[in-house]
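S.K.: Build me a model:
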Amino acid sequence: MCGIAGWVSFGADLTQRREVVDAMTGTMACRGPDDSGTWVRPNVALGHRRLAIIDLPGGRQPMAEAGLAAMVYSGEAYNFTELRAELSRRGHKFETDSDTEVVLHGYLEWGDEVVDHLNGMYAFAIWDERDEKLVMIRDRMGIKPFYYYPTPDGVLFGSEPKAILANPLARKVVDTDGLRELMAMTKAPGWSLWKGMHEVGPGTIVTVDRSGIRTRTYWKLDAKQHTDDQETTVERVRELMTDIVHRQLIADVPRCVLLSGGLDSSAVTGLAAARLAEQGEQLRTFSVDFLGQEENFKPDEVRDTPDSPFIRDVAQLVGSDHKDVVLNPAELSNPEVRRKVLIARDIPVGLGDFDTSLYLLFKAIRAESTVALSGESADEVFGGYRWFQAEAAASSGTFPWLERMNLTSAWSPHLTEEFRRILDIPGFVSDQYSTAVAQVTHLDSETSHERRMRTVCHLHLTRFVRILLDRKDRASMAVGLEVRVPFCDHRLVEYVYNTPWSLKTFDGREKSLLRHATKHVLPASVRERVKSPYPSTQDPGYAAALQEQANEVLSQRNHPVFALMEHSAMRRLAELAPAEVTLVQRIGLDRMLDLYHWFELYSPELRLE
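M.R.: All right, here's what the predicted structure looks like:
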């Protein structure tokens, strides 16, 4: 997996600034606990932190071919074995068994068109010595994070903003535009909270040379005619899923699967267990749970059942070595854990126990495994969220997740009146929605309903899924765990995206294609289970802990957090009986605490106008 960083300066001698590149690289030690390295020339410096997954002794970076190119690489190319064979036939010689060397030689053979040959998740930067240019490339779905910051004579880049912010050329400025997207959660293309910083877009190549910075999109979702019938489509999904899971199990370190008891993770678990059984191995699975959750569970508007019974059914069917990571309110609300999550993400998202539980789960897994497969993104690919089935959400005229999850409205009641006026979040969301919808292409043969559902699917695959992928990458890499996402394989995404909505729901339920394609590895209980989201604690002890911490913050009336959040509104939340605090109100408390600690950790310069 790893973390990458670098600096291109056409007007300076970077051989005299190695300590700066070392500092940039060092901010991501958690992403690469196994090794580090830098490669410095007068106009370019590359830094790398390594998490060793494949070819443990041979994949050190930065990796260079003398006089040709040098590269820093994060991610995995799942088809590197086939690519190495092809490149060998073309005369390339390899000194290691790593996928990194294959990608570097692929660039030397095909230039930036190497992307057309890659299957995987990746963010990498290549300094081409022949043309004195930097080429930055990100995977099609945006699984691996990648940021850059233009300077007067070049660029800074890194896997995470913290790497860039460690360079004195980067200013820790946050303006209204940055905060607007933070609170709107529309995942505006190229957005970074930090002014002047940009995200390398998914499926995008950014090239930097003496003439400036240029971008090229090499992959996007396009509408194509689907000609397979139902039986053929199900079989094709089964073939793709089987091949993808088999590829993503390749590693030279211990592997496992994240098992929630839902259809998505259970399908990956079943396919992975079958594959490992063929190789004489037992699959390990991990789940997150909360103290007393199953015994005291209460159905709510998004969850009908607790996860635990379904997890047990899957683990028993496939014979996995299973472990539950059980968390209590004290662990979930621990301010030190909150600060670690904030440092991992660089932004105050305010998702509370959704984020801290994920971080603690990954921390526990890392003690036993280095690679984990996840069911993330299946809902976006197959149309699994409940709101996909709701006509009102599909035709609401805004992003469906904002309509149904109260993500934006959870901010608004807690912001100062002046700050709400400056942000104009409704206007921003409306503009972003119009921009996003305009990117969708349609087929002339589509009915109005099929057009509407294609639009909804496109919004999720190009906007919402990237929020979730970033969350999972940051939480996992903060503890040095590589999480792989089989449902983001671009072959599967393209194929399922172009199946008509009537085929995606042919049995009258959500995710019909996935359910039928993987039914052979699923227990009956999971095949019939209704979609249930990532779990959240229902223990009022969590809200009580937040209120206690909020009171400490509220005593500091001059703290910068109250330039954004209304003091009296937060005071009212802190005074409620813990059992009466709703989920939206709890998110408000979490967001105030996130902002408070973020100010303490990052000392940003706010520019509100």
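
S.K.: Only C-alpha atoms from now on, for both contacts and neighbour counts.
M.R.: Noted.

S.K.: Leaving out chain neighbours, which residue sits closest to residue 183?
M.R.: Excluding its sequence neighbours, the residue lying closest to residue 183 (C-alpha to C-alpha, 6 or more residues apart in numbering) is residue 408, at 6.2 Å.

S.K.: State the number of residues packed around residue 251.
M.R.: Using other C-alpha atoms under 10 Å, residue 251 has 17 other residues around it.

S.K.: Show me where the stretch 101-250 of the chain has its strands.
M.R.: Along the stretch 101-250 of the chain, counting by DSSP state E, counting those that start in this stretch, strands occupy 120-128, 133-138, 147-151, 154-158, 173-175, 198-199, 204-209, 212-217.

S.K.: okay if I get these as CSV plus mean neighbour count?
M.R.: Formatted as CSV, the strands of the stretch 101-250 of the chain follow (neighbours: other C-alpha atoms under 10 Å):
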stretch, mean neighbour count
strand 120-128, 25
strand 133-138, 25
strand 147-151, 21
strand 154-158, 25
strand 173-175, 17
strand 198-199, 20
strand 204-209, 20
strand 212-217, 13
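
S.K.: Wasn't the residue nearest to residue 183 part of a helix?
M.R.: No. Counting by DSSP: H, G, I helix; E, B strand; the rest coil, residue 408 is not found in a helix; it is coil.

S.K.: Please give the structure of this sequence too, so both can be compared:
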Amino acid sequence: MCGITGWVSYSRNLSSEQETIDDMTETMAYRGPDDRGTWTSGPVALGHRRLAVIDLPGGRQPMTLDTPDGPLTLVYSGETYNFEELREELAGRGHRFTTGSDTEVVLHGYQEWGPAVAGRLNGMYAFAVWDGRERKLVMIRDRMGIKPLYYYPTDDGVLFGSEPKAILANPLARREVALDGLRELFAFVKTPGQAVWEGMREVEPGTVVTVDPNGLRTHTYWTLETRPHTDSQDESVAQVRALLDDIVRRQLVADVPRSTLLSGGLDSSVITALAARQLGEAGETLRSFTVDFVGQTDNFTASELRGTPDTPFARDMARAAGTNHHDIVLDSGRFADPEVRSQTIRARDIPMGLVDLDPSLYMLFKGVRQHSTVVLSGESADEVFGGYRQFFDPRAREADTFPWLMKFAEQAGDDGDILTADAVRALDLDRFVRDSYRSAVSGLQRLDGESDFEFTMRRMCYLHLTRFVRTLLDRKDRVSMAVGLEVRVPFCDHRLVEYVYNTPWSMKSFDGREKSLLREATADVLPRSVYDRVKSPYPSTQDLGYTEALKRHVQDILAKPSHQVFDLVSRDWAERVVKTDTRRISLSARCGLDRTLDLALWMDMYQPTLTLS
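M.R.: A predicted model of the protein is given here:
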């Protein structure tokens, strides 16, 4: 894991712009606390911050490979899990290596295969190669979009970075957010390529972006394709288990201690059980971490959304797997602190408004980082195996919109009440969502002979895997890297995604439960309590003191009549909610308070120009 950035300008010599590339690089110091490096040559300047995970002394970047026709220089973020096999193949083709890092393997792979190296990589990665042979920059992102990569075309080249803040540190980048960017913030719909900031783009998952003196072009090397599934149910269960065993084995490779995030749910328990077994065979003990809130387990109140607390199930799993287990217990008063909120917003560069989940995730990762550098997570299993409640809701299945939006509206309401009338008219979110949905399903392929029901469920899975999961993966990366923690996501291995996506829904839920295929494939390593547990999402605090703190902080903003946030948020709404008895504030209103604070702090920090026309 690392942070990468760069600048290509074909009309100037960037050797005189060292200060600017230093500024761009240092915005991501927390992504790479172990080392830094920059490289300039004529029209290109590259920067890198390193989190050392594999070959601690040998993986310094930018990394250059001299060729007879010009240098190849790489800045790379992420992990390539099959680098040892690729190194062996490349060595057989005459390549010679001086380090044990996966970075050097990727660089030699580019020399051998060019941009087609992307199709040979198994991992999570975002990297850029300056190809001095052809004076071009090649940017490549992993298939699922696990690692972020943004770019900003200029009149004579491009700016790029792992995070928008690196690009925004360059004077050429404008800090402007127009209507389409604002719609991304309020609609909970991820548009491929959209980076919120005007003029900035995101390298789409599975995509190569090439910049040369003639301009910019893109090439897609991987998409989620519809294919026939011929395995029986038993064969499918066996194949899922075989894939998971291999994926976890690959993702445990590191030269630093490894651990898992363990909620006590099916997904994280599967990863923990398999990782503990594999490390145990090597005589090592896995660490596991669970998040809880002060007093919440003892005073837990069941709701429709969360029926059980995580901690008892996590401890059952930890005992069964024999892990060295830690509870990270958070004080909700602490993550209501504006400073923690500011750190979270700065990590993401945008105010996504995921209520208390972002600051609590930040504090969880900060606690884990005190013990570990690499953790494996159960993230994305719900998208791959169909675990969310909307997969089992007939209304969501048949809705002519993104299925998760219906569940969001039921659980927390929408943002319509908090926005000013002018903002509601300008954003026109209903039209935006309709257009986005039509665009999203346009790439869906139907299998010959597929029943209407199976095609409906394929559409549900497709939307979650190509839209919804990308928001969660970005959140996971940005918040974890804000504390220098590498989070690996085994369920996003493209081989597993492709296989399970094309497995019929009748097999994915053969016993009528969510994620039946995953549960059956790993039944032998799970305690009965975890095997039988009904899905529960990432925990949210039930402490009324958190809501009280939100009210106080919004009241402070209301004391600033000219604050920019009231260009979007209704002052009347905010005044009404802060006067409401805390016990009577709905989840929707609490979410609105959170969103107001996120927007206000983001505006204070980034000073964006908002264009509402």
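
S.K.: Which of the strands of the stretch 101-250 of the first structure sits closest to residue 253 of the first structure?
M.R.: Set against residue 253 of the first structure and scored by C-alpha to C-alpha, those come closest in strand 120-128, at 17.9 Å.

S.K.: Do a quick rundown of the strands in the stretch 301-450 of the second structure.
M.R.: 324-330, 374-376.

S.K.: If we go by neighbour counts, what in the first one is buried?
M.R.: Right, the one you point to is strand 324-330 of the second structure. Of all the residues in strand 324-330 of the second structure, those buried under the rule 16 or more other C-alpha atoms under 10 Å are 325, 326, 327, 328, 329, 330.

S.K.: Onto which residues of the first structure does it map?
M.R.: With TM-score structural alignment applied, strand 324-330 of the second structure matches the range 321-327 in the first structure.

S.K.: Quick one: average offset of that stretch versus the second structure, please.
M.R.: Overlaying the second structure shows stretch 321-327 of the first structure at a mean distance of 0.8 Å from the equivalent residues (mean C-alpha distance after the TM-score superposition for the first structure).

S.K.: Now tell me what touches that stretch from outside.
M.R.: For stretch 321-327 of the first structure, contacts defined as C-alpha atoms under 8 Å, 6 or more residues apart in numbering pick out 282-291, 315, 357, 361, 364.

S.K.: do the same with stretch 177-197 of the second structure
M.R.: Stretch 177-197 of the second structure is contacted by residues 150, 175-176, 198, 200-204, 350-353, 405, 415, 426-427, 429, 432-433, 436, 467-468, 470-471, 608-613 when judged by C-alpha under 8 Å, 6+ apart.

S.K.: what range in the first structure does it sit on?
M.R.: So stretch 177-197 of the second structure sits over residues 174-194 in the first structure, by TM-score structural alignment.

S.K.: end to end, how far does that stretch reach?
M.R.: Taking C-alpha to C-alpha, to the nearest Å, stretch 174-194 of the first structure runs 5 Å from one end to the other.

S.K.: Go through that stretch and flag the buried ones.
M.R.: Here stretch 174-194 of the first structure shows 174-189, 191-194 as buried, counting by 16+ other C-alpha under 10 Å.

S.K.: so who does residue 81 of the first structure touch?
M.R.: Neighbouring residues of residue 81 of the first structure by C-alpha under 8 Å, 6+ apart: residue 99.

S.K.: what about it, distance to residue 160 of the first structure?
M.R.: From residue 81 of the first structure across to residue 160 of the first structure, the span is 29 Å (C-alpha to C-alpha).
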